[in-house]
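J.: This is a predicted model, with the sequence first.
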Amino acid sequence: MRTVTVGTRRSQLAVIQTEWVIQRLQKNIPEDWKLELEKMITRGDQILHVTLSKVGGKGLFVKEIEQALLDERIDLAVHSMKDMPGEQPEGLTFGAVTLREDPRDCLLSRSGLKLEDLPENAIVGTSSLRRQAQILAFRPDLKVEPVRGNLNTRYKKLMDGQFDAIVLAYAGIQRMGWEDKVTQILSEEVMLPAVGQGALAVQCRFNDHEIMEALQRINDLETEQTVSAERTFLHAFEGGCHLPIAGYAVLVEDEIRLRGRVAHPSGRTVLKGERKGKNPEEVGRLLAKDLMEKGARKLLDEVREGEEQ
């Protein structure tokens, strides 16, 4: 008998997502395997008083879990794909990328008003620079303030009156069964999603062939390909930069169509582009090159200089 330990963050949403993966995996593993859940605390769960971009970015939610995989304390881990840095530690890989939920963002407002109808100077909560930049590009008269914590904490802060509205990933709302709390699902024209949003990454050790084989059975090829294009696009801009970047790919017939945005955190500059092609990594690389040529590199340098001052 083999006991397979599945690692996840402790938040309610993370546990729901992991249990969803376990249910699917249960049907695709040998009968003598036993799946066990291991809830873990990451640095990102502990540092709640500052925005992620100021304390190391998205990797804060995965480092401890990845270390547990490398140390063989767990056998696989379930992450929100949008939390995953561009590169994985040596020895780890994605065994599966699950079928993507709705990738869009949504607005929850206390007054029931949509983003376009919120009063001037209304306070919108988000700790995502990508969301901040796109909100301010659409409504420069609003105030965007950071809100950290799990979904329950953020919703409580909204209802306590600290914010007029908050922006969250609709996929997480769906998994929590909170659809009735949503005021508005934001269109991709207003708010292009985060790279990988709506998909789950199931990570394992590269050399654990038994686990790899089992995970391949729950892998969704279309999601894997589209997310690969998005992640290649994002990775082209990485290197310590904290630039608002959005990327979303879909498969149209047999071609990948990738749209991307790179923005200044203030929303005053938003660079947009689109590429199509059959090779996910090539599509991602070419779109990044297009936006670099449109001024993304200059924007990068400007934001970095601002951070250093």
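T.: Right, received. Where do you want to start?
J.: For the rest of this, base every contact and every neighbour count on C-alpha atoms.
T.: OK.
J.: For Met191, which non-adjacent residue is closest in space?
T.: Gln134 (5.9 Å; Cα to Cα, 6 or more residues apart in numbering).
J.: who touches the one you found in this structure?
T.: 190-191, 263, 267 (Cα atoms under 8 Å, 6 or more residues apart in numbering).
J.: Second structure for comparison follows:
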Amino acid sequence: MAKVHDGELDAVVLAYAGLSRVHRADEATEVFDPLEFLPAPAQGALAVECRADDADTIAAITTIADSKAYACAHTERVVLARLEAGCTAPVAAYATVAADNIMTLHAAVIAMDGSATLRATAAGPIDTAENLGMTVARALLDDGASSLLAAS
């Protein structure tokens, strides 16, 4: 951010969570709506791993586990897997779960040069999350995602 303040850069894109963590969120001049600027699949999801026989850690982890967040991250990763794309591919996915347990998944594949963007959205019960990811990925593939990904 110093380079922006010093005039070396016109702008910089940073994680808002990171700015908040260092108490500088008030310096953000624009906060992107995730539906307009879709994040990478499972962006921001955290995982904790421990030994299978570590009952104390498993008990602690269970108290902080968020089944809806897990379902969202998993569904977003289903899109990535079904597209046969890696973590550096120009693929975005963002899932949310409403109070009524309906998941909405938005995904996109973007040409590396920015010349084309394919988007797909679907919604359904959270217990069909994996199928939702497959449905959205299939829609993107039907619209030509393979050719955009092949060029990346």
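T.: Thanks, I have it. This is a predicted model, so every value here is computed, not measured.
J.: Quick check: TM-score for this pair?
T.: Once superposed, the chains reach a TM-score of 0.84 (TM-score structural alignment, normalised by the length of the second structure), with 149 aligned residues with a Cα RMSD of 2.1 Å.
J.: hey, where'd the strands end up in the stretch 51-200 of the first structure?
T.: Remark: strands assigned in the stretch 51-200 of the first structure by DSSP state E, counting those that start in this stretch are 76-80, 92-97, 105-109, 123-125, 143-145, 165-169, 184-185, 200-205.
J.: what packs against the shortest one?
T.: What it means is strand 184-185 of the first structure. Counting contacts by 3 or more Cα pairs under 8 Å, 6 or more residues apart in numbering; DSSP states H and E, strand 184-185 of the first structure packs against strand 105-109.
J.: What residues in the second structure pair up with the strand it packs on?
T.: Against the second structure, there is no aligned range for strand 105-109 of the first structure (TM-score structural alignment).
J.: and that strand, what does it pack onto?
T.: strand 165-169, strand 184-185.
J.: follow-up on the earlier one: put together CSV for the strands of the stretch 51-200 of the first structure, with distance to Lys272 of the first structure and mean neighbour count on each row.
T.: Shown next, in CSV, are the strands of the stretch 51-200 of the first structure (distance: least, Cα to Cα, whole Å; neighbours: other Cα atoms under 10 Å):
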stretch, distance to Lys272 of the first structure, mean neighbour count
strand 76-80, 25, 25
strand 92-97, 27, 22
strand 105-109, 18, 24
strand 123-125, 24, 24
strand 143-145, 22, 19
strand 165-169, 21, 24
strand 184-185, 21, 18
strand 200-205, 26, 25
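J.: can you put the ones you listed in JSON lines and add distance to Arg43 of the first structure?
T.: Output for those, formatted as JSON lines (distance: least, Cα to Cα, whole Å):
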{"stretch": "strand 76-80", "distance to Arg43 of the first structure": "14"}
{"stretch": "strand 92-97", "distance to Arg43 of the first structure": "20"}
{"stretch": "strand 105-109", "distance to Arg43 of the first structure": "25"}
{"stretch": "strand 123-125", "distance to Arg43 of the first structure": "21"}
{"stretch": "strand 143-145", "distance to Arg43 of the first structure": "21"}
{"stretch": "strand 165-169", "distance to Arg43 of the first structure": "21"}
{"stretch": "strand 184-185", "distance to Arg43 of the first structure": "30"}
{"stretch": "strand 200-205", "distance to Arg43 of the first structure": "19"}
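J.: For Ala236 of the first structure, which of those strands is the nearest?
T.: strand 92-97 (19.3 Å; Cα to Cα).
J.: quick one: buried residues of stretch 120-133 of the second structure?
T.: Judged by neighbour count using 16 or more other Cα atoms under 10 Å, the buried positions of stretch 120-133 of the second structure are 120-121, 123, 126, 129-130, 132-133.
J.: Brilliant, that's me finished.
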